[in-house]
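1. task: produce atomic coordinates for the following.
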Amino acid sequence: MPTTCPRWANDRERDRFVNLTLQHMSDVAERLDDYPEQFEPLFGTREEEGQELTIVGEWCFGYMRGVGLGSWPALPAELQAELDIIALHGTEAQFPAVEALSVDDFLASVERIKPAALALYQYWTEHAQPAEVPQPIRNDAKVGRNDPCPCGQR
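-> Predicted coordinates:
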């Protein structure tokens, strides 16, 4: 994870980046809400020995990075299993498990990523935590000029 903030040439460049990022986030949320059948994780591909291979690790690592940034509370067991599908391809600790998969098991696990992401999105949409709105600080009523002092002094 980067430890430094981006350096922008000027405020306009920064604002453009932020606006494009928010537009993209809004577009993705709208598609997931209204057209989930159109959702496709953007996996990379690589050609090896004349075969095109799907690279899911980058997408899954990005997803897990977002999970870490979001500080998700514990999930119900059935949804934890969905997150585990993504984590299988998105955490270094799972490298040995991925390497031990047969080709058929690997392909089956890749096919489960999309439904897992959709199920997790649906869950968090239904169980969204309301943002904490800071409450204004209220002082006790002020003592009037002719009122007795609350400390008991005369």
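2. going forward, measure contacts and count neighbours with C-alpha atoms only.
-> Fine.
3. what ranges do the helices span in the chain?
-> In the chain, the segments counted as helices under DSSP state H are 11-34, 57-70, 77-90, 95-100, 103-111, 113-126.
4. right, and those - which one's nearest Gln51?
-> Proximity to Gln51 (Cα to Cα) singles out helix 103-111 among these, at 13.1 Å.
5. to compare with the earlier structure, here is another sequence to fold:
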Amino acid sequence: MESRLDLSIPLDDFEFDELETFLSSLESDLSIMNISEFDGFITAVVSGPKSIPAEEWLPVVWGGRAQPSSLESTDDFERISGLMMRHMNTTAVTLMDDPESYDPWFMENEVKGKAYLVVDDWCIGYMKAVMLRPDAWRLDDPATMDLMSPIPLFTTSDGWNLLEQLADRHIEYLQNQVAAAARLIHEHWLGRRETFRPPEGHRVH
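-> Got it, this is the predicted structure:
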């Protein structure tokens, strides 16, 4: 029996957990490791100067390899890819219609009873998507890199070495600038790229 999968519905907590479980099961070191990294990745996919089709970015999620064995069945593939597409659409619509409510999916680590924000995974995911279209992103343009700051800082050894020399309050300030940078980047490219139109749904059997 044929039904219609609505790709405009935001994921609920159970579905986020399901997607997190799938991502953590991927065996490639190059794959998207967790929901925070995926959130950063998909944010850049919908924010950049060039559209990136799902058939190109989906393999990046599982590390540039063939489709994982856990998705061999059509039903499993439809389920997981549907969750990813829905989160992509939610992110795109939020950034277009209500950017101030956009809230990146950062992680937290607890050390000696104190919670510390972790933005590295999100930023790494973001830059993975950027590198799918590096020329279009104009990474050699200082103005572009200034706009993207501080996202790249949290993704490289040089950046991490620099962060280690900063006071906690300065690191927290830079972390808090990541969400603002994501909004500004989306706004910057919005009028310079083909309009991203989230699909309304697709047919599943």
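6. returning to that earlier point: so which of the helices of structure 1 is the most surrounded?
-> helix 77-90 (a mean of 18; mean count of other Cα atoms under 10 Å).
7. neighbouring contacts of it?
-> 56-64, 94-95, 97-98, 109, 112-113, 116-117, 119-120 (Cα atoms under 8 Å, 6 or more residues apart in numbering).
8. try it again at 10 Å.
-> 55-65, 67, 74-75, 91, 93-98, 106, 109-120, 123 (Cα atoms under 10 Å, 6 or more residues apart in numbering).
9. what does it correspond to over in structure 2?
-> Alignment of helix 77-90 of structure 1 against structure 2: residues 142-155, by TM-score structural alignment.
10. could you tell me the end-to-end distance of the matching stretch?
-> 18 Å (Cα to Cα, to the nearest Å).
11. run the chain-centre distance for it.
-> 16 Å (Cα atoms, centre = their mean, to the nearest Å).
12. who are the contact partners of the alignment partner in structure 1 of Ala167 of structure 2?
-> Using TM-score structural alignment, the equivalent of Ala167 of structure 2 in structure 1 is Ser102. Ser102 of structure 1 makes contacts with Ala108, as judged by Cα under 10 Å, 6+ apart.
13. how many other residues sit next to Gln94 of structure 1?
-> 13 (other Cα atoms under 10 Å).
14. quick check: closest non-adjacent residue to it.
-> Using Cα to Cα, 6 or more residues apart in numbering and skipping residues adjacent in sequence, the residue nearest Gln94 of structure 1 is Leu88, 5.4 Å away.
15. go through the helices of structure 1 and name the closest to Thr45 of structure 1.
-> Across those, closest to Thr45 of structure 1 is helix 57-70 (Cα to Cα), at 10.6 Å.
16. contacting residues around that closest one?
-> 1, 41-44, 72-73, 83, 85-92, 95, 110, 113, 117.
17. ok so, going back, I'd like the helices of structure 1 as JSON lines, with distance to Gly50 of structure 1 appended.
-> Formatted as JSON lines, these follow (distance: least, Cα to Cα, whole Å):
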{"stretch": "helix 11-34", "distance to Gly50 of structure 1": "34"}
{"stretch": "helix 57-70", "distance to Gly50 of structure 1": "21"}
{"stretch": "helix 77-90", "distance to Gly50 of structure 1": "23"}
{"stretch": "helix 95-100", "distance to Gly50 of structure 1": "20"}
{"stretch": "helix 103-111", "distance to Gly50 of structure 1": "16"}
{"stretch": "helix 113-126", "distance to Gly50 of structure 1": "25"}
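18. out of those, which gets nearest to Glu48 of structure 1?
-> Closest among those, once you apply Cα to Cα, is helix 103-111, at 14.3 Å.
19. list the helices and strands the closest one packs on?
-> strand 51-55, helix 77-90, helix 95-100 (3 or more Cα pairs under 10 Å, 6 or more residues apart in numbering; DSSP states H and E).
20. so which of the ones you listed comes closest to Asp27 of structure 1?
-> When these are compared for distance to Asp27 of structure 1 using Cα to Cα, the nearest one is helix 77-90, at 22.1 Å.
21. now the closest one on structure 2. Mean distance?
-> Aligned to structure 2 and superposed, helix 77-90 of structure 1 gives a mean residue distance of 1.8 Å (mean Cα distance after the TM-score superposition for structure 1).
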